[in-house]
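[1] Take a look and give me a structure for this.
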Amino acid sequence: MATAQLSAAPRPSAHPMANPGYGKKSAPDQEPRTGRDFGHLPAREASIATYLDRLDDEADISIKTLAKHLPYGQCAIGTALNNLSAAGHLRRVRRPVTVDGCPRWVWHTFFSRTARDDAWWDSFLAGEAPVTEPTPAAPSAAYDALAQLGRNDARLTLSAAECGALEEQAAEWFTRGAGEAQLVQAVSAGLPERVEHAYGFVRARLIAKLPPEQHQPRQPRYEMVCTACGEPGPSGGLRGGLCGGCWGERPGLGADQVHDHAERLRAALRTGTRTEKGSRA
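    As a prediction, the model looks like this:
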């Protein structure tokens, strides 16, 4: 039944993108798409996983946004995402960045069509998992982004040779943390009425709008958070991407502990220290 639901999964057309630096990220080294990748999941989870798999990186996959584009309510989608996390397809993470001298958290959701165990996710998010280099024959993400420019606006159409010539410059964007959507938006925004030479125009914008280098500690690359509650995991990691409490392992809190915790949350909301968590996707 789950397999039959895959073809019925909604198409991700016109799905909104997250704010730059947030949203979906695809895990590396996934098996090729077969159309039966989520047949081991229940029908609802298979349908949602198929939809997520088709979305571009940096797509907004917050529960609220997904509920607007899928035939499920927010509670059902939240439960399904928890189940996808437990099945090894999804992990929520955060990483520290500095913007205009102010530290903040950036939130991502890594998605993998190929199910991974906890050990793989822990190693990958710490920057320790081996990642297979793409074969030279396969077009790179940078090449694809350059080709996408012409599909979005004919004024920026590049030949195969021109895409190849600019590929290294475009790849530098990805090295600095940008995604395909960010690159395409930066190069194609505010076009003049007529572009005389697409190659020269794109090359100039790739140079002029190149994002700054990231000066973040390499280890760990990301801090995993619980898929359900969003709280950081213990030093030993999260089982299935979920903390002990969300697995039902943590004993209930006493009345005085609940009161103290509620007071801390109210104080945090008053000072605005938790506002970034609401932006995660």
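
[2] For the rest of this, base every contact and every neighbour count on C-alpha atoms.
    Fine.

[3] all helices in the stretch 101-250 of the chain, in order from the N-terminus.
    Remark: helices assigned in the stretch 101-250 of the chain by DSSP state H, counting those that start in this stretch are 118-125, 141-152, 160-175, 180-188, 198-208, 244-247.

[4] Which one, of these, ends up nearest to residue 214?
    helix 160-175 (8.8 Å; CA to CA).

[5] Ok, which of the helices of the stretch 101-250 of the chain comes nearest residue 62?
    helix 180-188 (17.5 Å).

[6] what distance separates the helix or strand hosting residue 76 from the centre of its chain?
    Taking DSSP states H and E as the criterion, residue 76 maps to helix 74-86. A distance of 16 Å separates the centroid of the chain from that of helix 74-86, by CA atoms, centre = their mean, to the nearest Å.

[7] repeat for stretch 74-94
    On CA atoms, centre = their mean, the centre of stretch 74-94 falls 13 Å from that of its chain.

[8] okay if I get the helices of the stretch 101-250 of the chain as TSV plus mean neighbour count and distance to residue 70?
    Output for the helices of the stretch 101-250 of the chain, formatted as TSV (neighbours: other CA atoms under 10 Å; distance: least, CA to CA, whole Å):
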stretch	mean neighbour count	distance to residue 70
helix 118-125	18	27
helix 141-152	18	25
helix 160-175	17	30
helix 180-188	18	22
helix 198-208	16	36
helix 244-247	14	24
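
[9] structure for this one too, so we can compare:
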Amino acid sequence: MADANLTAVPMAAPGYGKQSAPCQAPRSQNDFAHLPVREAYIAAYVDRLPDGAAVDIKTLAKQIPAYGQQAVATALNKLSVVGHLRRFRETLGEGRTQWVSRTYFSRTPRDDAWWERFLSGDTATDAAPVPAPVPAPVALPASPRPLHSPAYSALVALGQACPQLSLSAAECADLEDLAAQWLERGVAPTDFVRILTTGLPKVIHSPGAFTRKRLVDKVPPEPLPDAHATTPPSRRVMECTGCGVPGRPEALSGGLCRACHGEPPEVDRAAVPVGEDVHVLVSRLRLLARTRQREGAR
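    Model (predicted):
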């Protein structure tokens, strides 16, 4: 039923529109059986839209002729309350600071706590749907291991460059991890050999022990992170599904602000006069009224 108008789906501007929430259960026929008919119909339609599709009220009303804009708006609010969608304003990430509005949809209903974790980027620990079992792959013979690692080869090259540092196969294997630290920190094999063979004493009684000490004492520092290579993470702010006002998750229960929930706004009790403050206010109002009467008499 909800697939009727999925041909030629209107797409939102790049970066906007529908986004699929992570960790959803596999699609089934009973995904929205807990919803009223209207909400279930619209939810099933949105669920099948591709990411990036326009899901604003006006577009959905055009694509779903059975319901007008007011009905669609009401349905989206109810889908938000039961946890199927939230609206966010966020940056595009990857170093770009442009802010876009996105509607995240989950066929699996989520509570406010889940959406708050999603807002902070902490949904990686949520259990993902368990995939169907697949036959175990046929074991293949392991690929032959390379004869020598780059670190092992660099240690062998020490003896080739300087006979005083000729190492046995056992010594090369024993020092391989220490040499690998040098290469991991950006030291080229040729520089590795040059550094370790420079300034040698005339006599080296134990090439293995001597090389070990040099590997430990002269190991270069870890390279600093490249400031240009790292990009700031995307920032995300929750918006009211109904009116778009931004707010903290605790102020948007079910994804809606107090006004869209039909609740009166919170009163700043610090601004409400009580006790003696009321008498002072009344006295000032009476004085102001008498002053205006005198000015009018003039």
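
[10] hang on, the earlier thing: what comes up buried for the very next helix or strand once past the helix holding residue 76 of the first structure?
    Using DSSP H and E, the helix or strand that follows helix 74-86 of the first structure in sequence is strand 90-99. Neighbour-count burial for strand 90-99 of the first structure, counted by 16 or more other CA atoms under 10 Å, picks out 90-95, 97.

[11] same check, this time on stretch 214-225 of the first structure
    Across stretch 214-225 of the first structure, burial judged by 16+ other CA under 10 Å covers 220-225.

[12] Quick check: of these, which lies closest to residue 205 of the first structure?
    For these, the nearest to residue 205 of the first structure is residue 221 (28.9 Å; CA to CA).

[13] so who does residue 264 of the second structure touch?
    residue 258 (CA atoms under 8 Å, 6 or more residues apart in numbering).

[14] counterpart of it in the first structure?
    Per TM-score structural alignment, the equivalent position to residue 264 of the second structure in the first structure is residue 250.

[15] try residue 55 of the second structure
    Checking TM-score structural alignment: residue 55 of the second structure goes with residue 61.

[16] What of residue 255 of the second structure?
    Counting by TM-score structural alignment, the partner of residue 255 of the second structure is residue 241.

[17] Can you report how many residues neighbour its match?
    Residue 241 of the first structure: 31 surrounding residues under other CA atoms under 10 Å.

[18] Mean deviation, the helix or strand where residue 45 of the second structure lies versus the first structure?
    Element membership for residue 45 of the second structure, per DSSP H and E: helix 37-47. In the superposition against the first structure, helix 37-47 of the second structure averages 0.4 Å from its aligned positions (mean CA distance after the TM-score superposition for the first structure).

[19] relative to helix 69-81, how tilted is that helix?
    Between helix 37-47 of the second structure and helix 69-81, the angle comes out at 80 degrees (axes from the mean of the first three to the mean of the last three CA atoms, to 10 degrees).

[20] What residues sit buried inside the helix or strand following helix 37-47 of the second structure?
    Next in sequence after helix 37-47 of the second structure, counting helices and strands by DSSP H and E, comes helix 57-63. Neighbour counts over helix 57-63 of the second structure (16+ other CA under 10 Å) mark 57, 59-61, 63 as buried.

[21] could you redo those as JSON lines and give each row distance to residue 288 of the second structure?
    Output for these, formatted as JSON lines (distance: CA to CA, whole Å):
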{"residue": "57", "distance to residue 288 of the second structure": "51"}
{"residue": "59", "distance to residue 288 of the second structure": "55"}
{"residue": "60", "distance to residue 288 of the second structure": "56"}
{"residue": "61", "distance to residue 288 of the second structure": "55"}
{"residue": "63", "distance to residue 288 of the second structure": "60"}
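
[22] between those residues, which is nearest residue 26 of the second structure?
    Closest to residue 26 of the second structure out of the buried residues of helix 57-63 of the second structure is residue 60 (24.0 Å), distances taken as CA to CA.

[23] The closest residue to the closest one other than its chain neighbours: what's it in contact with?
    Computed as CA to CA, 6 or more residues apart in numbering, the closest residue to residue 60 of the second structure that is not its neighbour in sequence is residue 72, at 7.2 Å. Neighbour list for residue 72 of the second structure: 42, 57, 60-61 [criterion: CA under 8 Å, 6+ apart].

[24] Perfect, that will be all.
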